[in-house]
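Asker: Based on what follows, work out the 3D shape:
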Amino acid sequence: MNAPDPNIHTKRAPIRQLDDAAANRIAAGEVVERPASAVKEMVENAIDAGATRIDVAYADGGKTLLRVTDDGFGIPEDQLVLALSRHATSKIDGSDLLNIHTFGFRGEALPSMGAVGRLTITSRAAGADTAAVISVNGGVINAVKPAALSRGTVVELRDLFHATPARLKFLRTDRSESGAIIDVIKRLAMAEPLIGFTLRDVTGGGEGRVVFQVPPQTGDLFDALHARLAKILGSDFAANALRIDAEREGLALTGFASLPTYSRGSATAQYMFVNGRPVRDKVFFGAIRGAYSDFLHRDRHPALALFLECDPTLVDVNVHPAKSEVRFRDPGVARGLIVSALRHALAEAGHRASTTVADATLGAFRPETRPEGAIYQMDRRPVQPSYTPMQQGFAEAPAPSARFEPAVEEVVEDQPLGAARAQVHENYVIAQTSDGIVIVDQHAAHERLVYERLKNQMAQNGVAAQALLIPEIVELAADDHGRVLNAAADLAGFGLVIEDFGGSAVCVRETPALLGEVNAVALVNDIADELADLNQTQSVKDKLEAILSRVACHGSIRSGRVMRAEEMNALLREMEATPHSGQCNHGRPTYVELKLHDIEKLFGRR
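Answerer: Coordinates of the predicted model:
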């Protein structure tokens, strides 16, 4: 037997009560992870103080200075010391910890900052004759003194983590920490469109450089939000965003979500808020993926900003110290509201496609900028022209693959997608509208139309199931077993019949006929994983819709098919009447619309 290690204590240490300074430093580890975390707490306090303008300044990525100035109602002089005490707050009375109607509920925020940095609060309460200032350094609170300030509050935090240098070593580069601060301010600015925000980098002193600024927006809430999102997410997003406004069982969802044809390669442009608080919640992500699953490939993601409002007792915001996660009392209601609201908005969009598609098309038409009168050889060297520039491009060309159709009297050009005028390369229908032209990919458009018909048929007639000759037995983990059985009724609606087999096993008796031969073990395990991760499953539905998509592809008008005028116009009219016809089954556009004024710009007429 080995001798005991003398460096290991064999006697249990006594339990001690930590002093306030140590407790505040521990709390700071949860609340103030990095400069951006401190900025979030400070700005949320300013919002709760009724501010209409908030100015944030930082230096060296927030490591040496963070300053938040607001025009809110301020802190009375006799409450400044209390504001730096743990568990002190004006935002709840302590009787109901779930009934939270404000942001900065955590009373540890300010004392935590003072425990790990040099914190100064200068404030003038509404109606007060003078301002006052209080400072705290490494947890030591100094006396309150008179100060000069016209209104509101200035909270300044210098030398973050100087009292805990080990924490300072784990911060990232100034550039990275600055980026995190900018992201926090943008998220808060999205949620508060009626408040003006300014963010400055004052590294080196002086007024610094404005890195982000938005004025208070005006108008009703939706107009203000749309204008604010246009400034933060860009005008392209605003032009291609659908308004979301829905309510269910005490939950209200508002915001804007992009058309499927305006998508991204990652989910970084998805912003979600609960009662004005920025969150990243798996209920949201799962619902968004489910809502767009029929319109986007799995590696494409919509851009959106969604705001869910509900009674505070229906959601727990204290799951995470930084409140970046929430827990709904009934996550199924929240998910159902998000899915239905997004799908309704997408259906209301009808055949609409992204305007950025037209912008890209016009960009492809624009000629290269080159010196006036210069003509280029294949090696790109300019040579003297032997004929005038107007003659360029009119050399003999191969026979065009285009068919022009005479105007059809009964088809008027004021229809949204116009009247068919030609077919180009046996794949593209050219239609004339009242104020421009439309170019339609006949195969992609018809594929979507056939797919929508097949889906409607499946919804009306149900999903045919095929009984397995020998039922498959699938062993699951205990938790997964319960989740799968709870979802059995929903799965049966898609032709997948599952029964309990005892223990932690389930028996698969029938599978959807459309899927053909199925690996039941893999399918059920996929479903179990999705249920565990998102509390809902898309696996069976996705697989069925993937097959319907392939059937639609084979059953649609092929590229190279010559179409008569009446066929082309019938295609345009059906597109106008069919939801989601603006994109194919993978989210690509089915048509491009070019406005006459944009075409005229190409030829210098405007």
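
Asker: Every contact and neighbour count from this point should use C-alpha atoms.
Answerer: OK.

Asker: For residue 256, give me its contacts.
Answerer: By C-alpha atoms under 8 Å, 6 or more residues apart in numbering, the contact list for residue 256 reads 226, 241-244, 304-306.

Asker: got it, and residue 465?
Answerer: Counting by C-alpha under 8 Å, 6+ apart, residue 465 touches 495-496, 510-513.

Asker: Here is a second sequence; please produce its structure as well for comparison:
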Amino acid sequence: MSIRRLPEKLVNRIAAGEVVERPAAALKELVENALDAGATRVAVRIAEGGILRLEVDDDGCGMTASDMALALERHATSKLPTDAIEDVTTMGFRGEALPSIASVARLTLESRVAGADGWRRVIDNGSLIAEGPAALAKGTRVMVEDLFARVPARRKFLRSARSEYAACLDVVKRLAMARADVGFTVEHDGRRVLDVQGGQDRLSRVAALTQRDLAANSIGVDVERGEVRLGGVISLPTYNRGIADHQYLFVNGRPVKDRLLVGALRGAYADLLARDRHPVVALFLDLPTSEVDVNVHPAKTEVRFRDPQLVRGMIVGGLRRALDEQGFRSVQRPAEAALAAWQQEPAAPAPTSGFLFGQRSEPAVHLFGADVAPPPADAARVYDRMMPFAGASAPIAGRAEVAEAPPPVAADHPLGIARGQIANTYIVAEAEDGLVIVDQHAAHERLVLEQLRRGMAGQAVPSQGLLLPEVVEIDEPACDRLEAAAAQLSALGVEIERFGPAAVMVRATPAMLGAIDCHKLVTDIADDLAGYDAALGLSERLELVAATMACHGSVRAGRPLNVAEMNALLRQMEVTPHSGQCNHGRPTWVKLAMDDVEKLFGRK
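Answerer: Sure, this is the predicted structure:
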């Protein structure tokens, strides 16, 4: 077959396949053009997910009639004043967006510069069908209709209108997040779905485009190394989502989906979140144009860094430092569904005799970990005489204890003072501004993990030698992995040595774990070393091993604690980094504000 020169229309359609694969891609190009034109307001209108119609209206600098004609030619752009493509600072620069879109849709372009008349050009699938004067304010209006109507092979691969609309909205949100100084509105099928005003600060803009309560559960990030700067907001580990759709990454103001940045983000939250949970973040990386190549992908969603290790280390270190500085902070409010579960009980009819608290036949109750016996029969008769109007007789619900020291003041402690224990699992504490409920197992698990991590950093964890060393039989490959990591495990307080081809001998365990099942501990450590052998280095695998060990040695749910133990746990949480979330990213404590408590009882 002989070589031939392709016709112009076919060339444009091939180019459109690189730039415009769906309505959201066309919308991205049009909004980026508006931002590069200096717009302070961008209005987007979408019909049927963008398949039927896309419209972008801006108040930018506008174009003259001759500029409009040139803009509809391939490889014509105002965004590259010189040939130095590596120094580009605009959002788009390929010069293919408008002609590519016009080759697979009906495109109407209207524009006016200040002090001149507006002009209008209509291109239908590559052919100019109309042009003439147009009435509009300074700026540009672009309308794209019937995308891929004459390219059925492309049209049939589009998703439903709902899916295409979601992709369009995500594109606008990312661009709006990158430019908090610009106002954005989005209408879909005549209904306004997004309206953000220009001139917002970064945190307010991110919260407005994600979730309103992010502002109360986020951390600011501001790191600078030489000419590279990292800023933005990240969520507390306990404020997370099941999918990574709320992770917004920007390089020099351009939204990207780069694997290096995503990997660094995952590394920063490595031991703070479960593997199936994801933080909410908006990170803005600014660096000299000579240090990054933005022309790697036709849609410019991927970048290549000159020094990727510097960028990764900056993200991981900067985020970990910001998270470490938050100490025991956690999500401050319980879930709305949990709060709604509290109900006011209807008034009960007046009873005739007995105690206030319930039936006398109830078993003993637990108070601060101690059993309290039901009252004797003569005490019941006394209460019967004193409370003839009360309900059925019941045991006394608590007893006074002799104070050995002045009671602590709740105002002196952020997590308050322990007042009791529920179901031998949750500690109830009174703080100055509300009621604090602590999951004792999750909280202690995090405290143990942080102690183990300090051991990995050089402060050896105290170990406790076994009176009789215990032999654990496991398969030979697991023994090989344990033997290779024996020196590092020793820093964590686990002393093991090889005992034949398919067994290891445990001589000591971390003292903080107390009496534990050595066989289960060693087996779990071997499983962790195997499960991440290929993907992670030894130090990263040991982080996961430490999390497993912490779970073995933490205070279990169902264990009674006395008041001193509960307060000791609260005080240790207040001075331990990341104690606001357990090793799986769930909160270790929640606070019910006094206003919420008073609302439950109708006081407000």
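
Asker: quick one on the thing from earlier: will you turn the contacts of residue 465 of the first structure into TSV that also has distance to residue 594 of the first structure and secondary structure?
Answerer: Putting these into TSV (distance: C-alpha to C-alpha, whole Å; DSSP: H, G, I helix; E, B strand; the rest coil) gives the following:
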residue	distance to residue 594 of the first structure	secondary structure
495	44	coil
496	46	coil
510	50	strand
511	47	strand
512	43	strand
513	44	helix
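
Asker: can you map out the strands along the stretch 501-606 of the first structure?
Answerer: For the stretch 501-606 of the first structure, the strands defined by DSSP state E, counting those that start in this stretch occupy 505-512, 591-595.

Asker: and of these, who's closest to residue 156 of the first structure?
Answerer: strand 591-595 (52.5 Å; C-alpha to C-alpha).

Asker: Give me the three-state assignment for residue 200 of the second structure.
Answerer: Three-state call for residue 200 of the second structure (DSSP: H, G, I helix; E, B strand; the rest coil): coil.

Asker: wait, doesn't it sit right on residue 177?
Answerer: No: with contacts counted by C-alpha atoms under 8 Å, residue 200 of the second structure stays clear of residue 177, the gap being 10.1 Å.

Asker: of those two, who's got more company?
Answerer: Neighbours per residue (other C-alpha atoms under 10 Å) separate residue 200 of the second structure from residue 177, with residue 177 holding more: 27 against 16.

Asker: follow-up on the earlier one: distance to residue 440 of the first structure and mean neighbour count for the strands of the stretch 501-606 of the first structure - can I get that in a markdown table?
Answerer: As requested, the strands of the stretch 501-606 of the first structure are exported to a markdown table (distance: least, C-alpha to C-alpha, whole Å; neighbours: other C-alpha atoms under 10 Å):
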| stretch | distance to residue 440 of the first structure | mean neighbour count |
| --- | --- | --- |
| strand 505-512 | 35 | 21 |
| strand 591-595 | 4 | 22 |
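
Asker: quick one: what's aligned to residue 430 of the second structure in the first structure?
Answerer: Using TM-score structural alignment to pair residues, one finds that residue 430 of the second structure aligns to residue 432 in the first structure.

Asker: what residues are up against that match?
Answerer: When the contact criterion is C-alpha under 8 Å, 6+ apart, the partners of residue 432 of the first structure are 413, 417-421, 438.

Asker: Inside strands: which ones of these?
Answerer: Members of these lying in strands (criterion: DSSP state E): 419-421, 438.

Asker: What is the nearest of those residues to residue 555 of the first structure?
Answerer: Using C-alpha to C-alpha, the shortest approach to residue 555 of the first structure within those belongs to residue 420, at 22.5 Å.

Asker: What are the boundaries of the helices in the stretch 201-350 of the second structure?
Answerer: 202-209, 259-268, 308-324, 336-340 (DSSP state H, counting those that start in this stretch).

Asker: so can I have CSV of the ones you listed showing mean neighbour count?
Answerer: As requested, the helices of the stretch 201-350 of the second structure are exported to CSV (neighbours: other C-alpha atoms under 10 Å):
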stretch, mean neighbour count
helix 202-209, 20
helix 259-268, 18
helix 308-324, 18
helix 336-340, 9
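
Asker: Between these, which one is closest to residue 117 of the second structure.
Answerer: helix 202-209 (35.3 Å).

Asker: residue range for that closest one in the first structure?
Answerer: Residues 225-232 of the first structure are where helix 202-209 of the second structure lands when matched by TM-score structural alignment.

Asker: what does the matching stretch contact?
Answerer: When contacts are defined by C-alpha under 8 Å, 6+ apart, stretch 225-232 of the first structure is touched by residues 186, 189-190, 193, 214, 217, 236-238, 255-256.
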